[in-house]
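Trainee: One predicted model, sequence on top.
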Amino acid sequence: MKVGIDRIGFYTSKWYVDMAKLAKARNEEPGKYLIGIGQSKQSVIPNSQDAVTMAANAADQIIDDRNRDQIDLVLFGTESGVDNSKSAAIYLQHLLQLRSNIQSVELKQACYAMTAGIQLAKDHVLAHPESKVLVIGSDIARYGLHSAGEPTQGGGAMAMIISANPKILTIEEPSAHYTADIMDFWRPLYATQAVVDGKYSSQEYIDFFDRTLTEYQAKTQTKLSDLQAIVFHLPYTKMGLKALKSVLSKTDDRHATQLLREFEYSRIFSREVGNLYTGSLYLSLLSLLVNSENLKSGQKIGLFSYGSGAEGEFYVTTLQPGFETAIGGDKVKHLLEDREELSITEYEAMFNSQMPLSADDFTTHTQIDSAKFYLAGQKDQQRQYQRRKV
């Protein structure tokens, strides 16, 4: 039985900051951000959106009356959780009006968690062929204004339906993992912004890619030339390019050129959005599916997932007949094209307006946010999620 990605949705806020202008404001050459890091724009998340509401806005695009009652499991990957006990998946289940006799769980392992959810979902469908699983990756990447990590911020959500006989991609067996206890990136419980050792994390990312790809090839006898493309977790788009270039000597020049060409398609959306943490790899995948003119059913795409701390996985998917009509590419393009640019002053004000970690009541700026699902604030230490009537 074939199991894989049946539907895919994406959401980010309607505001962004231009990276060339941000570079000038930080007394940096624009090329450092545009070329050295590989980012053109960065999504800016208002205080009326969080991991839950962005997930709901992404998932709402792919849930309808045909699949709603078949969903019996929600797996929500995030490192921007809103509660240390209650799962973000429970809030999401309620907002999406899913049936109550289902399982809903939040998963955490830095940027790897959505991949863990996809693999768990695949196994669930193999055991229950009539089931459909909603898998989420939703995060806000925050390092702080004027920090070294500021140009690698961003935010958004990816949502997928995993099912039997999927319309977009099947997930192949097996996959390859590597896990090690390292401190390249972390966020203590008391902090709203991450701590990162950038150079060390970049080195480990490439090492984990090499290890998992090598193990996958040993398990399956797969050659690099068997892959039409490789997509990467992209905390910033230059990172994936570095990893890809590290293995191009293992294939011929023609195929190396092909992989580089497909990589450029895969980073178009991430250049416009920034870091999605758990959803980043799958925004890269969506970007490839929407933008590449070279993909055909039956071709294989390799995926490299990395979550600091650290865990990596390499696996392969196969394009299905008619995948082009199932990906909803026009919706993504319109979402990105219709955004509004913020000045540096407006960006900094929006960044600093986030709801604080406190017991105090708080009201968000809902009047500026037209998204269907939004966070109205906090009252009596409870988050106030709302669904806009449209």
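Mentor: Arrived safely, thanks for sending. Numbering: from 1, shown residues only.
Trainee: From here on, just use CA atoms for contacts and neighbour counts.
Mentor: Will do.
Trainee: what's the helix or strand for residue 48?
Mentor: Under DSSP states H and E, no helix or strand contains residue 48.
Trainee: where along the stretch 51-200 of the chain do the helices fall?
Mentor: Using DSSP state H, counting those that start in this stretch, the helices of the stretch 51-200 of the chain run over residues 51-59, 88-95, 113-127, 198-220.
Trainee: Residue 69: which of those is closest?
Mentor: helix 88-95 (12.1 Å; C-alpha to C-alpha).
Trainee: A further structure is provided below for comparison with the first:
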Amino acid sequence: MNTGISHITYDIPKIYLNIEDFSKERQINAEKLKKGLGIHKMAFLDQHEDTATLAANALLKLFRQNNIDPKSINRIYLGTESALDSSKPTSTYAVEMVENFLGDRVFKHTDVTDMTFACIGAVDVLQNALDYVKSNPNDKAVVIASDFAKYDLNSPGEYTQGAGAVAMLVESNPKLMSFDSTFGVGYKSEHDFFKPRRHHPINQNSQHLTTDQILQVYREEPVFDGQFSNQCYQDRICEAYFHFKNLKNIQSKLHEAWSGLIFHLPYAFHGKRIFSEIFRLEKDNVASEDVTSNLYDFNELKTVSKTEEYQNLVSEKIRNAQRASSHIGNMYSASIFMSLISELWYKQSRLMSGDKLGFIAYGSGSKAKVFEGQLVKGFSKQLAHLNLDEVLKNRTPISFKTYEDLHRKMRTQSVVRPQNEFFLDKINTETDGLVGQRYYKYAK
């Protein structure tokens, strides 16, 4: 029995910063960011938004747009690296919002939890959901990816920021895409990107502080080495890609069997830049066991990426999947699934049932997974409600000052008043009782 995705929905912030405005203030060449990295707009959370509201909005859309009975759902698992709490899963906040909206304890018997492994966490959730439904073919699972890619002001990663959530229904006899059990994996513990607990900067050098005063705090902004992270991404996906080929016993060029390539995209053009090595390895017929000893230097890969053959590959199998990222930015765990949405939306007139899409996922830390999905008969009926062009168009641009105020959490009012969505109403302080408790509401 086939298992896979039947429905897919998403939610992104209603505001964005134009990369021209960002570049002017940071004295960066805007054309370099647009033409070199594919970055045009950067989605950013409004004052009332967080990863839980994004997840809840995507989840509610999933139920309402597809007339799904919430009581039929056995699992709701969330992949995120932007958790709101070190104990209480962010998924519980999102599910609570939707349950309060729908009423009647509809998720009373639903298993809910988070999974975290940087940007690949939601792929881990998807694999878990697929395995679960294959073992329990009458059950259904929901996969959610929700994240906020936030970097320090004036840092080298600042222009890649973004945010958003994607929700998917996984069930037997799927209506959109089916998957088998084969996942190629590449893993090695690295410190390319992470979010450690850090000493509070105030008085941290004092010799007279108590244990409580030496605070360990969580920050949204990561510690990272961009160049090293790119290398980890490239190394892991090579390992996972050729592992997948070995598991499938594929001797030919794997990418030629795929109608499209779906990447995790830290920035829009990352996929097409990073895949050139695998393209060259397959072109040179390098054996899987020799991959790590036959890697190419930067200049060689740059030459490969400029060839007509590789440019045709990008045009036919990568370009459409990266378009949404250009106008949203990095969505961390949700990025690869927004890449799927972008491919389905912009290429739908040329896709056919039976087409296979290759997924190339990466999470810092570091791990990659490569797998494939196949479009099923009637899949196009699931695409009409995506409305990607309309959603991207109907957002509000913000000034650079507003962006910085939001980044520093200095605003007390939303840029765009919430409407037909969940929003964060309040977070308890020391005088409110349970410190840090979060309260959400729905705005009609």
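Mentor: Right, received. Where do you want to start? Please read these numbers as outputs of a predicted model, since none were measured by experiment.
Trainee: Centroid-nearest residue for the first structure?
Mentor: residue 279 (1.1 Å; C-alpha atoms, centre = their mean).
Trainee: That residue and residue 36 of the first structure: what is the separation?
Mentor: Per C-alpha to C-alpha, to the nearest Å, residue 279 of the first structure is found 22 Å from residue 36 of the first structure.
Trainee: got it, and residue 371 of the first structure?
Mentor: Taking C-alpha to C-alpha, one finds residue 371 of the first structure at 33 Å from residue 36 of the first structure.
Trainee: Same drill for those two, tell me which one is more crowded.
Mentor: When residue 371 of the first structure and residue 36 are compared for neighbours, residue 371 comes out ahead with 20 against 13, by other C-alpha atoms under 10 Å.
Trainee: Counterpart of residue 203 of the first structure over in the second structure?
Mentor: Residue 203 of the first structure maps onto residue 231 in the second structure when the alignment is built from TM-score structural alignment.
Trainee: What is the burial count for that match?
Mentor: Number of residues near residue 231 of the second structure (other C-alpha under 10 Å) recorded here: 13.
Trainee: can you check residue 245 of the first structure too?
Mentor: Residue 245 of the first structure: 13 neighbours (other C-alpha under 10 Å).
Trainee: That one matches what in the second structure?
Mentor: Looks like residue 245 of the first structure aligns to residue 276 there (TM-score structural alignment).
Trainee: Does its match touch residue 299 like I think?
Mentor: No. Applying C-alpha atoms under 8 Å as the test, residue 276 of the second structure and residue 299 come out as separate, 11.4 Å apart.
Trainee: Which helix or strand contains the spatially closest residue to residue 66 of the second structure that is not a sequence neighbour?
Mentor: Nearest non-adjacent residue to residue 66 of the second structure, counting by C-alpha to C-alpha, 6 or more residues apart in numbering: residue 7, 7.3 Å away. Here residue 7 of the second structure, judged by DSSP H and E, is contained in strand 3-11.
Trainee: what sits up against that strand?
Mentor: 54-55, 57-59, 61-62, 66, 130, 133-134, 164-180, 338, 382, 386 (C-alpha atoms under 8 Å, 6 or more residues apart in numbering).
Trainee: If we use 6 Å, what do you get?
Mentor: Residues from elsewhere that reach strand 3-11 of the second structure (C-alpha atoms under 6 Å, 6 or more residues apart in numbering): 54, 58, 62, 164-179.
Trainee: list the contacts for the match of residue 245 of the first structure?
Mentor: residue 305.
Trainee: Quick check: the nearest residue to residue 18 of the first structure once chain neighbours are set aside vs residue 371 of the first structure, distance?
Mentor: In space, and not counting its chain neighbours, residue 18 of the first structure is closest to residue 41: 4.8 Å by C-alpha to C-alpha, 6+ apart. Between residue 41 of the first structure and residue 371 of the first structure the computed distance is 20 Å (C-alpha to C-alpha).
Trainee: and what of residue 119 of the first structure?
Mentor: Separation of residue 119 of the first structure from residue 371 of the first structure (C-alpha to C-alpha): 30 Å.
Trainee: ditto for residue 266 of the first structure
Mentor: 26 Å.
Trainee: Over to residue 87 of the first structure?
Mentor: Residue 87 of the first structure is 22 Å from residue 371 of the first structure, by C-alpha to C-alpha.
Trainee: For stretch 313-332 of the first structure, what is the spacing between the initial and final residues?
Mentor: Termini of stretch 313-332 of the first structure sit 27 Å apart (C-alpha to C-alpha).
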